[in-house]
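>>> Okay, here's the prediction I keep looking at, along with the sequence it came from:
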Amino acid sequence: METPAESVHSPTKWIESTGGPFVIVPAPHAAVWQGIEGDDYDEACLVEDYVGRVEFGPAAQKVPGIVVADEPLPATFLPDLQCLLQWSYAPSEQALIDGARRSFDGIDNWHQGPVLDVHDPLIMFDATIPGNSLEQAETLSVSLPTGSYQFHTADFEIGDDVAGRLHAIRPLDPYRS
């Protein structure tokens, strides 16, 4: 069975955590994330849902971010679905990605998560890592146009071979009241 770490020739970038949650933050503010060298990681670990909101940085200039909590599953971003995909199990990366794409539109039990206003490019990384020491290989770009987005989470399974978790990032209607 192929895992993300073994997929060295894969065009899809995967990241993994050391066992804790991931965090998604505006790239220009990533260096402010303290990880385990401050309170940010502890705050991220307090998120009990699939996805939660966290604020970090100096008290006068708090920056919002998103914590992808629960299981520390390898993750990638699928721009065509505008969602994060986490690998539970699959015989190959391609089987998992194909399964996610086939399952996406048929999922009707999405769990609603937090809202994030996006003004800058976003990156995702292991919440333990202080942002000022991040290396490119440890980050995943989450490309979204400027706007307000709500996170929605659902698990999917295809037979006994493929399972994953999707975190859809859906734009909010600017005219919604």
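Right, received. Where do you want to start? Numbering: from 1, shown residues only.
>>> For the rest of this, base every contact and every neighbour count on C-alpha atoms.
Noted.
>>> Which strands and helices lie in contact with the helix or strand harbouring Gly113?
Here Gly113 sits within strand 111-118, counting by DSSP states H and E. Applying 3 or more Cα pairs under 8 Å, 6 or more residues apart in numbering; DSSP states H and E, we find strand 111-118 packed against strand 51-56, strand 63-68, strand 147-158.
>>> would you turn these into CSV with mean neighbour count?
Formatted as CSV, these follow (neighbours: other Cα atoms under 10 Å):
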stretch, mean neighbour count
strand 51-56, 20
strand 63-68, 24
strand 147-158, 18
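>>> Make a markdown table out of those strands and add distance to Met124.
As requested, these are exported to a markdown table (distance: least, Cα to Cα, whole Å):
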| stretch | distance to Met124 |
| --- | --- |
| strand 51-56 | 13 |
| strand 63-68 | 9 |
| strand 147-158 | 14 |
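>>> Could you list the buried residues of the strand holding Gly113?
Across strand 111-118, burial judged by 16 or more other Cα atoms under 10 Å covers 113, 115-116, 118.
>>> Dump the residues you listed into CSV; add distance to Gln94 as well.
As requested, those are exported to CSV (distance: Cα to Cα, whole Å):
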residue, distance to Gln94
Gly113, 27
Val115, 30
Leu116, 30
Val118, 30
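>>> Show me which residues of the helix of greatest length in the chain are buried.
For the chain, the helix with the greatest residue count under DSSP state H is helix 93-104. In terms of neighbour count (16+ other Cα under 10 Å), helix 93-104 has its buried residues at 93, 96-97, 99-100, 104.
>>> what about versus this one:
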Amino acid sequence: MTSTPGDLDTWGDYGRACQIDGYAGALDAGDDQARVLADEPASTTYLPDQRLFVRWIYADSEADVIRLIPKAVETADWEDVGTWTTSGPAELFDSTLAGDEMEDEHRVAVDVAPGTYLLRTAHVEPEEGTALVLVQLVAQTLAA
């Protein structure tokens, strides 16, 4: 897509999300912030025990992605990309879906406590033929 920031400004929240540089960021959304997983479309899941988003860039199979997550986390060269402040649990969804298309199978629960989280990202190739983008939430301050 070739467009200028001015063009994206007329696209509302989607346009603002498209202006995120890198793999992740946050946008003000009312009294809260929306967390944006940017860069390119990719199948994504959330692992609540690690507060980790795993984005499948390429791999032979889902089984390979799952098998390689521990190695990917261990070898990741993390980059801090900002913070995300949230009032609590959120949902991950594809911004290309209209609100009336948001059925349960198009959403992933993101169970997090209210607070501020450091966003850190890494592009990892844990084996030849496999690439993942990891986005981890690291607790900074949690609301009482």
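That came through, no problem. Bear in mind that the values here come from a model prediction, so they are computed numbers and not experimental data.
>>> After superposition, what is the TM-score?
The TM-score (TM-score structural alignment, normalised by the length of the second structure) is 0.80; 133 aligned residues with a Cα RMSD of 2.1 Å.
>>> quick one on the thing from earlier: taking the buried residues of helix 93-104 of the first structure together, which two end up most distant?
Pairwise distances across the buried residues of helix 93-104 of the first structure peak at 16.4 Å for Glu93 and Phe104 (criterion: Cα to Cα).
>>> ok, the residue mapped onto Glu48 of the first structure from the second structure - contacts?
Matched by TM-score structural alignment, Glu48 of the first structure corresponds to Asp21 in the second structure. Taking Cα atoms under 8 Å, 6 or more residues apart in numbering as the criterion, Asp21 of the second structure is in contact with 38-39.
>>> From Arg35 of the second structure, how far out is Asp21 of the second structure?
Look at Asp21 of the second structure and Arg35 of the second structure: by Cα to Cα, to the nearest Å, they are 13 Å apart.
>>> Ala113 of the second structure now?
Applying Cα to Cα to Ala113 of the second structure and Arg35 of the second structure gives a distance of 14 Å.
>>> ok, now Phe53 of the second structure?
11 Å.
>>> Make sure I have this right: Gln86 of the first structure is in a strand.
Yes. Assignment of Gln86 of the first structure by DSSP: H, G, I helix; E, B strand; the rest coil places it within a strand.
>>> Would you enumerate the residues in contact with it?
73-76, 164-166.
>>> nearest spatial neighbour of the residue in the second structure that Leu84 of the first structure lines up against, skipping sequence neighbours?
Mapped onto the second structure by TM-score structural alignment, Leu84 of the first structure lines up with Phe53. Spatially, and ignoring its direct neighbours in sequence, Phe53 of the second structure is nearest to Tyr46 (4.4 Å; Cα to Cα, 6 or more residues apart in numbering).
>>> which SSE is the one you found in?
strand 43-47.
>>> in that strand, what counts as buried?
Applying a neighbour-count criterion of 16+ other Cα under 10 Å, one finds 44-46 buried in strand 43-47 of the second structure.
>>> any chance of those in TSV, plus distance to Val108 of the second structure?
Converted to TSV, the buried residues of strand 43-47 of the second structure look like this (distance: Cα to Cα, whole Å):
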residue	distance to Val108 of the second structure
Thr44	9
Thr45	7
Tyr46	7
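>>> my read: Thr146 of the first structure touches Asp120, true?
Yes. Judged on Cα atoms under 8 Å, Thr146 of the first structure makes contact with Asp120 at a distance of 7.1 Å.
>>> who has more neighbours, these two?
Asp120 (16 against 12; other Cα atoms under 10 Å).
>>> Quick check: the aligned residue for the more buried one in the second structure?
In the second structure, Asp120 of the first structure lands on Gly88 (TM-score structural alignment).
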